[in-house]
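Compute the structure for the input listed below.
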Amino acid sequence: MDSRYLSAEERRQLTVETVVALAGVQNPSEITTAVIAKRMHVTQGALFRHFPSKDAIWQAVMDWVTVQLLGRIDQAADRAASPVEALRAMFMSHVDFVIAHPGVPRMLFGELQRAEATLAKKVVRSLLQGYAQRLTGQLERAKAAGEVESDTDTQAAAILFIGTIQGLVMQSLLSGDLQAARSNAPGVLGIYLRGLGAGRGDRIGGAIFPTQGA
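Down below sits the predicted model:
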């Protein structure tokens, strides 16, 4: 489609997609409005007709990330046969999302490291809170179903779930091989689930998985 004939909403969406793509190949802090406009083959003036500032662009990007990521994990959880399988599906869908959009973790980490309060940073915090609430709900259901230990601290477990993915992604970014996050994810997730009592002898998704040597 010729970008000259895009609607205002389509132009805003294209801007967001452009920033996400740029963040995948360069430092997000170096993505200026001039860089964005050049990538889109428009003037900065045209860009500012749809966004009042660079901060507004970043807020729109983080809004997009929130909708896309939470939508993915919700769909993954809805298709799962049990709470623990939902956690497994959420974990893997999150990793797949990062691999598909490598600029996203760079932008998220960048926003959280900024000292000043920005609208984008507020959106990121809201994303993390919404994510944690979903995880806590699944963990409480897993406790009720006897799939994890009954004394599991679900809030702490939710924090650890997100932190585990962040660590996995960060190490993969540092190694320069983001695909390693996908190959390492099952093993890392298995350790996490066993820590909840969901991997020893084990009821996962309603099935019994015998421990090695049993």
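
all contacts plus neighbour counts: C-alpha atoms, from now on.
OK.

Can you show me the strands along the chain?
Per DSSP state E, the chain carries strands over the ranges 203-204, 207-208.

which of these is buried the deepest?
Highest mean neighbour count among the strands of the chain (mean count of other Cα atoms under 10 Å): strand 203-204, with a mean of 20.

starting at the chain centroid, how far to that one?
Remark: strand 203-204 is offset 25 Å from the chain centroid, using Cα atoms, centre = their mean, to the nearest Å.

go on, stretch 90-100?
Chain-centre distance of stretch 90-100: 7 Å, with Cα atoms, centre = their mean.

Then stretch 75-82?
Using Cα atoms, centre = their mean, the offset of stretch 75-82 from its chain centre is 17 Å.

List of residues touching that stretch?
Residues from elsewhere that reach stretch 75-82, judged by Cα atoms under 8 Å, 6 or more residues apart in numbering: 83, 85-87, 89-90, 93, 142, 204-206.

One more, please, to line up against the first structure:
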Amino acid sequence: MTVKKRKSAEVRRHDIIEAAMEIIRHEGVARLTTRSLSKAVGIAQPTLFLHFGNKSHVLLALVDTIQERLQQEMAGLGLAQMTPLERLKVVIRAHLNFIQRQPGIPRLLFSEELQSGDPLFRDRMNELVSFFLNFIAGLISAAQAHGEIRPDIVPQQNACILIAAVQGLAFRWVLSDQRFELTEQADAVIVTLIEGWAPRPGS
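Model (predicted):
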């Protein structure tokens, strides 16, 4: 008789987070419940509660995982070898690619749960957005210091506009049921916004 090896707590948590992202990807945050999640993972609800006390804890862990993966993505781009402006363009392309590979992210961002639901989830998601906003603002500032972006561009403000453009594309992508390649929109964002920040002749 073969004895089935019990998964470690770390592996089980990983399985739960991946299953949660898949439920959100296909059905939305509203359909993510402890019942649907335990069924998707193939465990009893009491076992799920051993790893995550409730749905709120699952959502918080999801945001932590997204930030960890985003940081890993950025670290693997080889940004140190590029000029600041090249870094900014590469990051935007990589970010759209990151969202396209994980379609559950836009559903999290535009969920009712985030807008008027769990305050802990909202605060944690705001931390993630702020982290990325500051990262983009830092790239804009570095490009200004390098003479690649005009000095009158306000880094924080324009980083916010840039992220809003990316989120708007992601929202349209979700509404269209992913009928276009999100990554193909990167050049439109870059031409419309980033290249519009270039120093003007004679300035």
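
Export the strands of structure 1 as a markdown table, with columns for distance to Thr32 of structure 1.
Listed next are the strands of structure 1 as a markdown table, based on distance: least, Cα to Cα, whole Å:
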| stretch | distance to Thr32 of structure 1 |
| --- | --- |
| strand 203-204 | 47 |
| strand 207-208 | 52 |
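
filter the contacts of stretch 75-82 of structure 1 to the buried ones?
Buried by 16 or more other Cα atoms under 10 Å: 83, 85-87, 89-90, 93, 142, 204-205, out of these.

Need the residues you listed in JSON lines (columns: distance to Leu119 of structure 1).
Formatted as JSON lines, these follow (distance: Cα to Cα, whole Å):
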{"residue": "Pro83", "distance to Leu119 of structure 1": "33"}
{"residue": "Glu85", "distance to Leu119 of structure 1": "34"}
{"residue": "Ala86", "distance to Leu119 of structure 1": "31"}
{"residue": "Leu87", "distance to Leu119 of structure 1": "30"}
{"residue": "Ala89", "distance to Leu119 of structure 1": "30"}
{"residue": "Met90", "distance to Leu119 of structure 1": "27"}
{"residue": "Ser93", "distance to Leu119 of structure 1": "26"}
{"residue": "Ala142", "distance to Leu119 of structure 1": "35"}
{"residue": "Ile204", "distance to Leu119 of structure 1": "40"}
{"residue": "Gly205", "distance to Leu119 of structure 1": "40"}
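
Can you name the two of these that sit furthest apart?
Spatial extent of those (Cα to Cα) is set by the pair Ser93 and Ala142 at 19.0 Å.

Tell me if I'm right that Leu85 of structure 2 and Leu139 touch.
Yes - with contact defined as Cα atoms under 8 Å, Leu85 of structure 2 reaches Leu139; the gap is 7.5 Å.

Which parts of structure 2 are helices?
9-27, 34-41, 45-51, 55-75, 84-101, 104-109, 112-116, 119-145, 155-175, 186-192 (DSSP state H).

Out of those, the one nearest Val3 of structure 2 is which?
With Cα to Cα as the criterion, Val3 of structure 2 lies closest to helix 9-27 of these, at 17.9 Å.

Mean per-residue distance, the closest one versus structure 1.
Compared with structure 1 after fitting, helix 9-27 of structure 2 deviates on average by 1.0 Å (mean Cα distance after the TM-score superposition for structure 1).

and Thr15 of structure 1, what is it in contact with?
For Thr15 of structure 1, the residues meeting the contact criterion (Cα under 8 Å, 6+ apart) are 36, 40, 57.

how about a markdown table for the residues you listed, with distance to Asn184 of structure 1 added?
Formatted as a markdown table, the contacts of Thr15 of structure 1 follow (distance: Cα to Cα, whole Å):
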| residue | distance to Asn184 of structure 1 |
| --- | --- |
| Ile36 | 34 |
| Met40 | 36 |
| Ile57 | 33 |
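
Scan the residues you listed and report the most crowded one.
In terms of neighbours by other Cα atoms under 10 Å, those top out with Ile57 at 21 neighbours.

Before I go, just wanted to say thanks for your time.
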